[in-house]
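>>> just a sequence and a predicted model for now, questions to come.
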Amino acid sequence: MTERHWLFGDQLGPHFLTPGPSGPAGDAPVVMIEARSVFRRRRFHRAKAHLVLSAMRHRAAELGDRVRYVRADTYREGLREAAGDGGVTVHHPTSRAALRLVRSLDRVRVLPARGFLLPHEEFRAWADGRDGRRLRQEDFYRWVRREQDLLMDGDTPAGGRWNHDHANREPPPRGARTLDAPRPYRPREDGIDEEVRADLDRWEREDGIRFVGRDGPRLFPASRREALAALRRFTEHRLAGFGPHEDAMLAADPVMSHSLLSTSLNLGLLDPAEVVAAAEDAWRAGRAPVHSVEGFVRQVAGWREYVWQLYWYFGEDYRHRNALRHRAPLPGWFLELDADAVTARCLSTVLAQVRDTGWTHHIPRLMVLGSHALQRGWDPRAVTDWFHRCFVDGYDWVMLPNVIGMSQYADGGRMTTKPYTSGGAYLHRMSDLCRGCAHRPGDRTGERACPFTTGYWSFVHRHRAVLAGNRRTSRAVQGLDRLGDVEEVLRTERERGDAPP
């Protein structure tokens, strides 16, 4: 009897059904399970719940009679209904919790992971061969480029450099409200989306399932066809302008030239190999400069792949890391995405973007939301859970290394060489978010003191022993010692307490 093949909700592309030694049988019937318990365990963003369910139901519609689509309370109940006592295959899930589940089921056979560039064992061999050296992303990225022959001219990186960050860190154009980039691909909702929205309304009304954020028109692809259209739109019209301003922020233009492909990659609608190949093809065809293409390839083949591999390599204990001993709970206004309660324009603007769309690009995540959490000493596990729930592209494997390691420095430097936080001067230089704000980025004290500036110096003061011993942050400690108003700065920060900045 042919084994059924189980597709999780983030395994929706054709590469999860490709037959072979590490795949399901070519004619394997398919099982998909929509488990309401997932939405009871966490209070997800409503737009995220909509996108995941819409994508699953679109995939089921594509598969037609081949799939048994079950709506159940739990995965165990759904699998029992869909497959009975028959054998089931499933590709390695993307979370430890899901892997524990499938391994606990005797009749389920776990196949190798798909949707990433490298098998786990290849990364482990590379990491174990580092002889105690830190697993820096730059070293990993160059290794992947060589191994995958990606953006290479023989043994030489395309354009003669591995890293084009020097061309990709420009502030926004002076005085511009928008980057004036070609518009991104946006899908059209259909009957499946209407059904999903009605079901979510009913779950809230009758089942007590609660969400956060708003569920406006769906902004991200929910099918393979839509995802391919989004990829084409980006590589043909937007990739060329991506690089220079990828770290910049504009209040009226949250998308700028970013690809918006993270949801399609993380739902499994796109394979990262085809995404980076499309970007390289654009460069070789002369449609995009090498610095923009390299910056984008770095995001996919460098950072995304790196985070996926570290999630499994570091082990389950990694989520409990708290090197800075931050314990403060997340305040209610942050949990509720109450942007209107916040005075600081940068934080209010970004929080509103999350509330309304479930998405911002990587710099608002790191240097506004994450930086504020780090400065306030919020519990890194709670911050990780918040990012997981509130972002449409957020999954456990995505957010655990990104938040524990990159954003909150809770691992003490296993991933990064320093904590990523700053005062208002950085935000003022890299955005227009300080324009019209009630606070002044250069003010450390007084009624108009910038919460990021006072927060930064308060953070340096609390952790001066750690920061003084790090060559990349020792100058910040020296700067603190030169401040003539340090006690007033600390008093200003204390008086704010947990009030919205």
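That came in fine, so what should we check first?
>>> when you work out contacts or count neighbours from here on, use the C-alpha atoms and nothing else.
Fine.
>>> got the contact list for Asp193?
Going by CA atoms under 8 Å, 6 or more residues apart in numbering, Asp193 touches 50, 54.
>>> structure B:
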Amino acid sequence: MSRRWLFADQLGPHFLDDRHQPVLMIESKAVFRRRAFHRQKAHLVLSALRHRAAELGDQARYVRAETYREGLRKVREPLEVCHPTSRRARTLVQGLPRVTVLPPRGFITSLTDFAGWADARRGALRLDDFYRFARQHHEVLVAGDEPEGGRWSFDADNREPPPKETDRLDVPGPPRITEDDIDAEVRRDLDRWEAEGIRFVGRDGPRFLPATPAEATARLRHFVRHRLAKFGPYEDAMLAGDPFMAHSVLSSSFNLGLLDPLAAVRAAEQAYRDRGAPLASVEGFVRQLLGWRDFVWNLYWYFDVGYRGSNRLAARRTVPDWWQELDADAVDARCLSDVLAGVRDRGWVHHIPRLMVLGNYALQRGWRPGELVDWFHRSFVDGYEWVMTANVVGMSQYADLGQMTTKPYASGGAYINRMSDYCGGCPYDPRRRVGERACPFTAGYWMFLDRVRGTLPGNARMARSLKQLDRLRDLDEVKAQERKRGDRAP
């Protein structure tokens, strides 16, 4: 039996063909020298890798080395490895002798099936079309050829603003994680690495995310039983006092390979069929995994290597230091300060703060998409190149001019005011675009539209906003104000 080489994002039992299969695991220190990762991300990755090695015991050979190549020099036997999740790692393994590369695991729709679907489109690729294909292909939430409930998507039902007069959703929080001796060892090693000159961003803190398949499975069960029902209606809502809302907080577990996404989809589907979980919530969770996660994974490989450098809105400004260093205390705008603090303190915020606060602000300011891909990759515990390339370039920054989305995800402060409690107590007014109390998102929205109006493709979804832009009498004042603000923290 060949020895299976497991990367640090291939840690679940579904990456092995036999529970007794011999395993190789290499801890590469050079990975953390190349860029300044969030300290909690580094901790989680190392903790998960070392916990898996401890679980496997004598079945695993664990090598600590400066680089993967250095570690491989200590191994003489033939190896096999599941298709890695980055182009850099794929190039490495494909160029090694005695290494057999197997198809990817940890995703649902195969690269071949996706390519067949995408090739038939001969144009822009859309999540809704892929998601319908995937539901039918994998027979998820279908009754014969028809979707459960008569609709493929309940997204329109899952856009409720947060409940009023409360700072938290009425759901139990995710089960707490208890650190152990392995976590203590990881923390000591990271302290030593920092003393040696390896740099991290963000704050250290107690591990709050799963590092083992058992911890991740317990989180999934708890979510399905106690949080899934509220996830759907409030999945787009934000509360300053409740960063987790009803989200599963399992993205890092899927991306480390601790959980099989198809098994999670089936668990949610079973909750609907056997226990009456709300279909809209179940469908929303399924869409995140079977739909969006698989969509961006497959797009990473389907688009050519140059896609990451797309910048068709000509965004030329460099991401400022206060953003790079997660200096939330420099920011007065309440929503942006709180979300950036969440990245600093946890390396995690849910998908709407990422898209409609962080991504929206960066899009309005015209920051370089490639720098943002790198920032999201480094700063988030669940960030990987395959995750962030299409999410940032295509969805968040619209730098591909609609290869995967129909419109830019840009909005003024009114959206944030409707979907959160951030605007109360903020020094800025979401209704104002000029003056000392002008909301940087509201002013930035009109500045953005003015900057890109000649580049945007004809799009019915943008027509109304562009007509409003033409009627703005104070546009020159808005532009002068925002030029003066520049890239200073708002």
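Looks like it came in fine. Everything numeric in this text was worked out from a predicted model, so none of it was measured.
>>> surely Lys48 of structure 1 touches Gly358?
Yes: using CA atoms under 8 Å, Lys48 of structure 1 is in contact with Gly358, at 6.8 Å.
>>> just give me the match in structure 2 for Tyr306 of structure 1.
Under the alignment (TM-score structural alignment), Tyr306 of structure 1 pairs with Phe295 of structure 2.
>>> quick one: its match and Leu125 touch, right?
No: using CA under 8 Å as the test, Phe295 of structure 2 is too far from Leu125 to be in contact (9.5 Å).
>>> so between the two, which is more surrounded?
Neighbour totals were compared for Phe295 of structure 2 and Leu125, and Phe295 leads with 26 against 19 (other CA atoms under 10 Å).
>>> shared neighbours of Phe295 and Leu125 of structure 2, anything?
Counting by CA under 8 Å, 6+ apart, nothing touches both Phe295 of structure 2 and Leu125.
>>> for Asp128 of structure 2, see how far away the match of Tyr306 of structure 1 is.
From Phe295 of structure 2 across to Asp128 of structure 2, the span is 10 Å (CA to CA, to the nearest Å).
>>> please apply the same query to Leu279 of structure 2.
Taking CA to CA, one finds Leu279 of structure 2 at 18 Å from Asp128 of structure 2.
>>> and what of Tyr398 of structure 2?
For Tyr398 of structure 2, the distance to Asp128 of structure 2 - CA to CA - is 17 Å.
>>> likewise Glu165 of structure 2?
Taken as CA to CA, the span from Glu165 of structure 2 to Asp128 of structure 2 is 35 Å.
>>> please apply the same query to Val349 of structure 2.
25 Å.
>>> so between these two, which is more surrounded?
Taking neighbours as other CA under 10 Å, Val349 of structure 2 and Asp128 compare with Val349 leading, 21 against 14.
>>> tell me the SS of that one?
Under DSSP: H, G, I helix; E, B strand; the rest coil, Val349 of structure 2 falls in the coil class.
>>> wait, isn't it in contact with Asp338?
No: with contacts counted by CA under 8 Å, Val349 of structure 2 stays clear of Asp338, the gap being 10.0 Å.
>>> tally of neighbours for the residue nearest to Arg197 of structure 1 when sequence neighbours are not counted?
Leaving out its chain neighbours, the residue that sits closest to Arg197 of structure 1 by CA to CA, 6 or more residues apart in numbering is His50, at 6.8 Å. Residues near His50 of structure 1, counting by other CA under 10 Å, number 24.
>>> do a quick rundown of the helices in the stretch 51-200 of structure 1.
75-83, 96-103, 120-128, 137-148, 191-202 (DSSP state H, counting those that start in this stretch).
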